[in-house]
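Trainee: Sequence and predicted structure below; questions after.
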Amino acid sequence: MDFSQLPPPRDPIGQMGAPYNSLQIGTFVSFVVTYFMATFFLACRYFQALKLIKNIEIDLIILTVCYGLALAYFITMVGLMDYGWARHMPEIIASNYLNLLEFNNKLLPNTLIYLITPAVTKMAMLTVLFRINPSVRYRICVGVVGGCIFAYTFVLTFLTGGPCTPLKGDETIKCLMNVAVAQSVLNIASDIAVILLPIPTIINLQLSFKQKLSVGAILGLGSAVVICSIARLPYSISLQTSQDLSWEEGILGIWSIVEINIGIVCGCAMRLKKLIVAYLPKMGWNSSHKKSTPYGSHSWGGTTAAGSKGGNKTFDEANGTKGDYQLHSVQKGSVEAGGSTDKILD
């Protein structure tokens, strides 16, 4: 590596911890801002679960795990800063503080946490999507997407902890970079798959275009994080040819922090309709709901299954499930028989 081509250090040369440079400070700011957002939305989800729904659902439990992993990821990143993370290579070399063994020891848990967390977040979103349509075909598709996410995450995690482990030193650097690129590409593909899953259900809704748009916006929130995944990809690719690896890793780390925390925000936001309806009625959800249901008798708290015997049973009664955020029926027809899934996310 030719360090003569790199910019000279701007900060005092010494131990690699504080004082932090601009990129490291940017890492702190990115985490504080996005983690505050994640905290706020997660708190809203818990308020809704305890106050309105009276039930802690599986997706909320999974998102809580992601919330803890996001904090652990940032803590490991701060530890890496003590060994040159997000600093220029000339500065690290000149400081005589280059300790690759300690750096790699801290890099391994940092990498493993990042590999796992986005996948866990998407699993939370899939648990929500799984319940919006009782069609066997639809639920098989949700299961296939979830299985693929689990499979590639398991393989990449195994490679990082085994054959490509940073504990082996320089001999595994290229392998780790390939893992980073592969994960970035697969994250984008899985994000897009999660976006596409509910589209057929939305298209078949017997609603106005405005109502379909609002339903699509709620479901689409679950994968808005794909923007972060796409923005992160070029930096993952550039690592393979970078002459200033530690600095490039710092930039990549910021995008990783944003991706993880925004994923938590999106996972929470796609399930906050009850809270919005209860406390922000001026947003117009109530009027939209009344237009979309032909019965006009059930409340927001219940969900009806069209075509069920004995009148307007709730969706839960008809399908033998618990919970109250399935889609409201607006047209008679059997989903299992190929009828339209004409429902609105509650």
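Mentor: Done, it's in. For clarity, every value in this text was computed on a predicted model and none was experimentally measured.
Trainee: For the rest of this, base every contact and every neighbour count on C-alpha atoms.
Mentor: Fine.
Trainee: Which strands or helices does the lengthiest helix in the chain pack on?
Mentor: The residue-count maximum for a helix in the chain (DSSP state H) belongs to helix 100-130. With contacts defined as 3 or more CA pairs under 8 Å, 6 or more residues apart in numbering; DSSP states H and E, the packing partners of helix 100-130 are helix 58-81, helix 136-161, helix 173-196, helix 245-269.
Trainee: Presented hereafter is structure B, for comparison with structure A:
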Amino acid sequence: MAGVQPESTLVCAGVFTGLAIIFSTLRLYSRIFIVRAVRVDDILLGVAVMCSMALTVLIIFQAYNGLGVHQDTLSNDEVFNFLKGLYGGSIVYSIGMLFTQTTFLFQYRNFFIGKWLRRSTDAMIVIVTLEGIATTLAVAFQCLPVGTQSIWNPYAPPAKCINYVAFWFFSALFNVFSSLIIWALPLPLIKSLQLPKRQKRWLLLVFALGFFTCLASGLRIRGLYISVQHAENDTSFYYTAAATWSSLEINVGIICSCLPTIKPIVDRVFPELLREPTRPVPPLGGVDHSVRRNGAGVLLANNCVPLTDKSLGTSAESSSVPTPKRQIEDV
């Protein structure tokens, strides 16, 4: 995937960032106007969306300054600007991944109940937060003295910098494993949930898409490996794959975190989509368990006889308890 065209990178970044904005807007609408409860994970997601938008802007800036073009054909100003965009994009990516993963984890704390899952989720929140802060600071201050131009200017005086090859691979591997753990945490609980079939399929679809986030993290490592091999002489040409998968990783994570929360909107717009179809229950023992309305519009079971109020000399229909019905099976 070394030869990914910059146009493909821009299309992927633009389309998936747009989808992330749409789904996050639907989520916010659902939480504010339907559920009427905005939680911590909604705020975290808002920061993740802003990071996604910033990353897309920086990818466009890189494309304008030589992304996907051989570095020896670029002017010095284009090389400097491209590397500045790469530097800024790396910082934004680190922050975006931190808030995307913590969105999932805080969402688990709201959706699922269980001592084991709660403790595991809390532990992952601490681990992901500490790693995200450490990664962001390491990227921002990767060279000393702080603010040195050697990060984006190959001709600047040499500075003392971290081993960015080892650092990037460690960070990328951490994202892969943390994404896998976050994806797998609630699976045992979901498997045991007694949910209607359609709702269970909805959750399984969400987690199937969530696995794509893990896949994007893995493919991003391959893109980084190709980019690092040519870091000294042709980063601009070989960074397209890493830029593409970085954008996909964050945006797909944002979209997946929104899917469970937009169910109230789906229920309103498509009321039959997630509702289990039911079939009529046949009478038991020859007794008709269907219902009818009386003159006042009150539902009565057909097998219920109106009670006679002798003290008033009138016949009054009251609520009778019909014979228990058998449980309706899921279709």
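Mentor: Okay, I see it. Every value quoted in this text rests on a predicted model; they were computed, and no experiment measured them.
Trainee: TM-score for this pair?
Mentor: Once superposed, the chains reach a TM-score of 0.70 (TM-score structural alignment, normalised by the length of structure 2), with 265 aligned residues with a CA RMSD of 2.9 Å.
Trainee: do you know how far the aligned partner of Leu69 of structure 1 in structure 2 is from Ile59 of structure 2?
Mentor: Under the alignment by TM-score structural alignment, Leu69 of structure 1 pairs with Cys51 in structure 2. From Cys51 of structure 2 over to Ile59 of structure 2 the distance is 12 Å, taken as CA to CA, to the nearest Å.
Trainee: Between these two, tell me which one has more neighbours.
Mentor: Ile59 (27 against 24; other CA atoms under 10 Å).
Trainee: Please verify my assumption that that one contacts Tyr87.
Mentor: No - Ile59 of structure 2 lies out of contact with Tyr87 (CA atoms under 8 Å); the separation is 11.0 Å.
Trainee: how big's the offset between stretch 123-134 of structure 2 and structure 1?
Mentor: With the two structures superposed, stretch 123-134 of structure 2 lies on average 1.5 Å from its match in structure 1, counting by mean CA distance after the TM-score superposition for structure 1.
Trainee: Would you check the span in structure 1 matched by that stretch?
Mentor: Taking TM-score structural alignment, stretch 123-134 of structure 2 hits residues 144-155 over in structure 1.
Trainee: Touching that stretch from outside, list them.
Mentor: 115-116, 119, 123, 126, 183, 186, 190, 193-194 (CA atoms under 8 Å, 6 or more residues apart in numbering).
Trainee: which position in structure 1 aligns with Val269 of structure 2?
Mentor: That one, Val269 of structure 2, aligns with Tyr279 by TM-score structural alignment.
Trainee: Quick one: residues contacting that match.
Mentor: By CA under 8 Å, 6+ apart, the contact set of Tyr279 of structure 1 is empty.
Trainee: and what of Met123 of structure 1?
Mentor: 59, 62, 146.
Trainee: and in structure 2, which of those remain?
Mentor: Retained in structure 2: 59, 62, 146, out of these (criterion both residues aligned by TM-score structural alignment, their matches' CA atoms under 8 Å).
Trainee: and the most centrally placed residue in structure 1, what does it touch?
Mentor: Against the mean C-alpha coordinate of structure 1, by CA atoms, centre = their mean, the closest residue is Gly263 at 2.8 Å. By CA under 8 Å, 6+ apart, Gly263 of structure 1 lies in contact with 118, 121-122, 222-225.
Trainee: now Leu195 of structure 2
Mentor: Going by CA under 8 Å, 6+ apart, the list of residues near Leu195 of structure 2 is empty.
Trainee: How about Ser236 of structure 2?
Mentor: Neighbours of Ser236 of structure 2 in contact, by CA under 8 Å, 6+ apart: 66-71, 79, 82.
Trainee: can you do 10 Å?
Mentor: Contact analysis of Ser236 of structure 2 by CA atoms under 10 Å, 6 or more residues apart in numbering lists 62-63, 65-72, 74, 78-79, 82-83, 86, 227, 230.
Trainee: what do you get for Tyr29 of structure 2?
Mentor: Counting by CA under 10 Å, 6+ apart, Tyr29 of structure 2 touches 23, 35-36, 38, 261-262, 264-265.
Trainee: repeat for Gly253 of structure 1
Mentor: Counted by CA under 10 Å, 6+ apart, Gly253 of structure 1 has contacts 24, 27, 73-74, 77, 85-86, 110, 114, 232, 235, 247, 259.
Trainee: Please consider this matter closed, and thank you.
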